[in-house]
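**Student:** Sharing a sequence plus its predicted fold:
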Amino acid sequence: MNRNQEIDSIIEALQQFFPVKNKPYPLHEPLFAGNEWEYLKECLNTNWVSSAGPFVDQFEQHLITYTGIKHAVAVVNGTAALHICLLLAGVEPGDEVLIPSLTFVATANAVRYCGAVPHFVDNERTTLGLDPYKLGDYLKEITEVKVRGCFNKQTGRRIKALLPMHTFGHPVDIEPLEQLSIQYQLALVEDAAESLGSYYKGRHTGSWGMAAAVSFNGNKVITTGGGGAILTNDPKMAQMAKHLTTTAKLPHRWAFEHDQVGYNYRLPNINAALGCAQMEQIEERIEQKRNLANQYSTAFKQIKAVQWFAEPASARSNYWLNVLLLDNSFETRRDEILDALHNHGYLARPAWRLLHSLKPYLHCPRSDLTVAEQLERQIITLPSTPVQGGSHE
């Protein structure tokens, strides 16, 4: 089979799932198949549409029950959740925070909101997340642990936190990262924006760090329109998260007293109502996505140009986005393949552009990023809404 036939084979595989011609198939679409209309009408009928109301509390309880994490604080988006997590972790202006270069830009932006500096480290192929073993060797080389914390010998700055991200919903190998965080006195915060419904060694993502951020953007497994949440097992941290995200206002029947700089980050009740209806469907939604992933796995097995990415052995993934890895001989044709897919209505995407190559982050510290750079050339994400294709219609 020649190289153009391989591209045709990729398109033919997708046609099994998305057969309607001249119809665009987005990367991920929201699904509304439950009580969404009923709950939204209740908000309108009762006038509870803003940042207070019963659905906010219900939504937070849904998250607690589903993830097994003790506390949840609903906020306006996942980036706001990350920002607050880092503040709660003690990240201060001038600190460095270790993050993958292969992640959505919000991970780095949240670090900068704190006045801190992203420090980019490499990914691994088995999880698409941070490589704990390469990171361990790197920290051994460039850091010095003092009474006041871990310091970068090259820049003189404190390295305060470690911020792994569960890429496309696949859990990072977080247990050795947790061990590194203890060894080097780093606050461990999880960017779990994409991984609601994913588990590492039987524990839901977001339960390993001192805090975690989740996103409910319109393209996520469930959506509140825009929205996010802070997850933590620490009651004091949860209390402070709720305080900071409600403008740090002290409780009072009528007075406006604020005891520190806070943020207007609380999720409106009308968005939480949407989230409650979505959470009622989440187990079925995850099962549908895993079924689609299994079918994708079979469909792409015989195509030599690509490898379908399967969940890591230690994990159960939500398969938020299904991923193809191009063979080394095809990675230079990534954009050609994407063009061909788009021409047929399949709105596939590459990975994000590596953050260390973006203008705001060109001068940030970084480790060797060989694997992340190769993954950027090889990743193609596929339409992943479960009810769109094949036997799911």
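**Tutor:** Thanks, I have the structure now.
**Student:** From now on I want contacts and neighbour counts done on CA atoms only, so please keep to that.
**Tutor:** OK.
**Student:** Which helix runs longest in the chain?
**Tutor:** Longest helix in the chain, counting residues (DSSP state H): helix 282-299.
**Student:** Can you point out the buried residues in stretch 262-282?
**Tutor:** Within stretch 262-282, the residues that qualify as buried by neighbour count (16 or more other C-alpha atoms under 10 Å) are 262-263, 265-279, 281-282.
**Student:** before we move on, what SS does Leu27 have?
**Tutor:** Under the three-state scheme (DSSP: H, G, I helix; E, B strand; the rest coil), the conformation of Leu27 reads as coil.
**Student:** In contact with it, which residues?
**Tutor:** Contacts here follow C-alpha atoms under 8 Å, 6 or more residues apart in numbering; on that basis Leu27 touches Leu321, Tyr346, Leu347, Ala348, Arg349, Thr381, Leu382, Pro383, Ser384, Thr385.
**Student:** Can you report how many residues lie near the residue nearest to it when sequence neighbours are not counted?
**Tutor:** The spatially closest residue to Leu27, leaving aside those adjacent along the chain, is Pro383, at 4.0 Å (C-alpha to C-alpha, 6 or more residues apart in numbering). In terms of burial, Pro383 registers 24 neighbours under the definition other C-alpha atoms under 10 Å.
**Student:** Check it against this one:
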Amino acid sequence: MFDDLFEFIQRQYPAEAPVALHRPLLGELEKQYLAECIDSTFVSSVGPDIAEFEQGICELTDHRYAIATVNGTAALQLGLTLSGVDAGSEVIIQPFTFVATANAIRYCGANPVFVDIESRNLGICPQKLRQWLLDNVEVQQGVCVNKTSNRRVVACLCMHTFGHPSRMDELLAVCQEFGVLLLEDGAEALGSRYRGEHVGHHGDWMAISFNGNKIITTGGGGALLSNDESWAQRAKHLGSTAKTPHPWETSHDQLGFNFRLPNINAALGRAQLQRFQAILADKRQLARQYQQCLQGSGLEFVLEPDACESNYWLNAVLCRDQKQRDHLLQLGGEQQLQLRPAWTLLHRLPMYRDCLRGDLATAEAMAMRLVNLPSSARAGVLDA
């Protein structure tokens, strides 16, 4: 039933067994930059590679400021802390996301609230967000308060799922109507564009990830993106243990985080940034080829939303039902292909079962049907 799909995947990655879901593409340039960093002895939290990497991210995403962090989860936690998320607050997210989105909220002592997604882009649905707010909150002296929990609803943290941009104009309008911050979890969305603009310009800030399975990698790593100078300065200060500048004294003016990206990781990232456009072009070409391969297969390829350009970080198909999904996963495994279902929906995890939530019918349906396909950039990119 899936022979044509399996043969197509194996042709794209002939040297791999098993074929990975998403692996990094590393070559001689990465080795060169890492060797230079080692020779410099600046391998920890200071060094020239960090500043150059941050500047490269700014140029790629059209942001004024980038603050590199040890991972994407740390970037989320740092951004949420600076946005006033604390033990007396709630943040609205979708249940169809990686667990780090919710974990970062809990690390702040706050509570996630789950609102449903839309099937077109697998991101939080603006209409369902607005309906949940209408049904559950009241605005008291400019503060959005949950009538059930009596906690402040500080923000909506939208997720650009698999690199597909959410409907940012509509989400921003809803958030502004209720006095809620709009924040962006772009862990998977480096290079994705919404109406011609790189994602990350609608929310107060956006977090991205450079984990080993992302479109480019620093090994571990992440970043916060912002266009606000004062905010970026505070983020850098708080993420650097809140250390106060002084020629010799070591002092700190508040409780900070040790979240800075090591220079050796930034060196790897600098090399990866030089490959980024070639990687992005190859991944978009792979998505087009998947779409052609799947025509008439009975599987629905997940396309980029209208007026958007996705980085197609992970390609995905929708099966007819869960039975077909499980059959595809089983047969793919037998062919040594790393196919994966969507994440376990967050409200089904033991630590989040008691969280407030709206009707999640679309998320439930998508989770039962979706399968991610191998999506690594292909080896020829190293020669580009």
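**Tutor:** Here it is on my side, so go on. Because the structure is predicted, anything quoted here is derived from the model rather than measured.
**Student:** Report the TM-score for the pair.
**Tutor:** After superposition, the two chains reach a TM-score of 0.96 (TM-score structural alignment, normalised by the length of structure 2), with 383 aligned residues with a C-alpha RMSD of 1.7 Å.
**Student:** In structure 2, which residues correspond to the longest helix of structure 1?
**Tutor:** Helix 282-299 of structure 1 corresponds to residues 276-293 in structure 2, going by TM-score structural alignment.
**Student:** The matching stretch against structure 1, how far on average?
**Tutor:** In the superposition with structure 1, the aligned residues lie an average of 0.5 Å away from stretch 276-293 of structure 2, counting by mean C-alpha distance after the TM-score superposition for structure 1.
**Student:** List buried residues within the contacts of Leu27 of structure 1.
**Tutor:** By the neighbour-count criterion of 16+ other C-alpha under 10 Å, the contacts of Leu27 of structure 1 include these buried positions: Leu321, Tyr346, Leu347, Ala348, Arg349, Thr381, Leu382, Pro383, Ser384, Thr385.
**Student:** Now intersect the residues you listed with the strands, please.
**Tutor:** Secondary structure assignment (DSSP state E) places Arg349, Thr381, Leu382 from those within strands.
**Student:** can you tell me how far the residue lying closest to Gly34 of structure 1 once chain neighbours are set aside sits from Arg203 of structure 1?
**Tutor:** Once flanking residues are discounted, Gly34 of structure 1 sits nearest to Ala277: 6.1 Å by C-alpha to C-alpha, 6+ apart. Between Ala277 of structure 1 and Arg203 of structure 1 the distance, using C-alpha to C-alpha, to the nearest Å, works out to 24 Å.
**Student:** do the same with Lys242 of structure 1
**Tutor:** 24 Å.
**Student:** more neighbours, the two?
**Tutor:** For Lys242 of structure 1 versus Arg203, the count of surrounding residues by other C-alpha under 10 Å is larger for Lys242: 22 against 15.
**Student:** What sits closest to the residue opposite that one in structure 2 once aligned if chain neighbours are left out?
**Tutor:** Under the alignment defined by TM-score structural alignment, Lys242 of structure 1 is paired with Lys236 of structure 2. Of all residues not flanking Lys236 of structure 2 in the chain, Ile67 sits nearest, at 6.2 Å (C-alpha to C-alpha, 6+ apart).
**Student:** from the ones in strands among the buried ones among the contacts of Leu27 of structure 1, which is closest to Glu124 of structure 1?
**Tutor:** Glu124 of structure 1 lies nearest to Thr381 out of these, by C-alpha to C-alpha, at 17.2 Å.
**Student:** Counting by contacts, list what the one helix or strand Gln233 of structure 2 maps to packs against.
**Tutor:** When elements are defined using DSSP states H and E, Gln233 of structure 2 is found to belong to helix 229-239. In terms of contacts (3 or more C-alpha pairs under 8 Å, 6 or more residues apart in numbering; DSSP states H and E), helix 229-239 of structure 2 is packed against strand 65-69, helix 72-82.
**Student:** any chance of these in JSON lines, with distance to His347 of structure 2 too?
**Tutor:** As requested, those are arranged in JSON lines below (distance: least, C-alpha to C-alpha, whole Å):
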{"stretch": "strand 65-69", "distance to His347 of structure 2": "28"}
{"stretch": "helix 72-82", "distance to His347 of structure 2": "19"}
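**Student:** okay, these in CSV with distance to Leu21 of structure 2 and mean neighbour count next?
**Tutor:** Compiled in CSV, these are given as follows (distance: least, C-alpha to C-alpha, whole Å; neighbours: other C-alpha atoms under 10 Å):
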stretch, distance to Leu21 of structure 2, mean neighbour count
strand 65-69, 25, 28
helix 72-82, 20, 25
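**Student:** The stretch 201-350 of structure 2: strands as residue ranges?
**Tutor:** 206-209, 222-226, 300-301, 308-309, 315-318, 340-341 (DSSP state E, counting those that start in this stretch).
**Student:** Quick one: these as CSV, columns for distance to Leu331 of structure 2 too.
**Tutor:** As requested, these are exported to CSV (distance: least, C-alpha to C-alpha, whole Å):
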stretch, distance to Leu331 of structure 2
strand 206-209, 31
strand 222-226, 35
strand 300-301, 18
strand 308-309, 31
strand 315-318, 15
strand 340-341, 12
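**Student:** Relative to His63 of structure 2, which of those is closest?
**Tutor:** Ranking the strands of the stretch 201-350 of structure 2 by proximity to His63 of structure 2 (C-alpha to C-alpha) places strand 222-226 first, at 6.2 Å.
**Student:** residue range for that closest one in structure 1?
**Tutor:** Applying TM-score structural alignment, one finds that strand 222-226 of structure 2 aligns to the residue range 228-232 of structure 1.
**Student:** So what touches that stretch?
**Tutor:** For stretch 228-232 of structure 1, using C-alpha under 8 Å, 6+ apart, the contacting residues are 69-82, 84-85, 193, 206-207, 209-217, 238, 241, 267.
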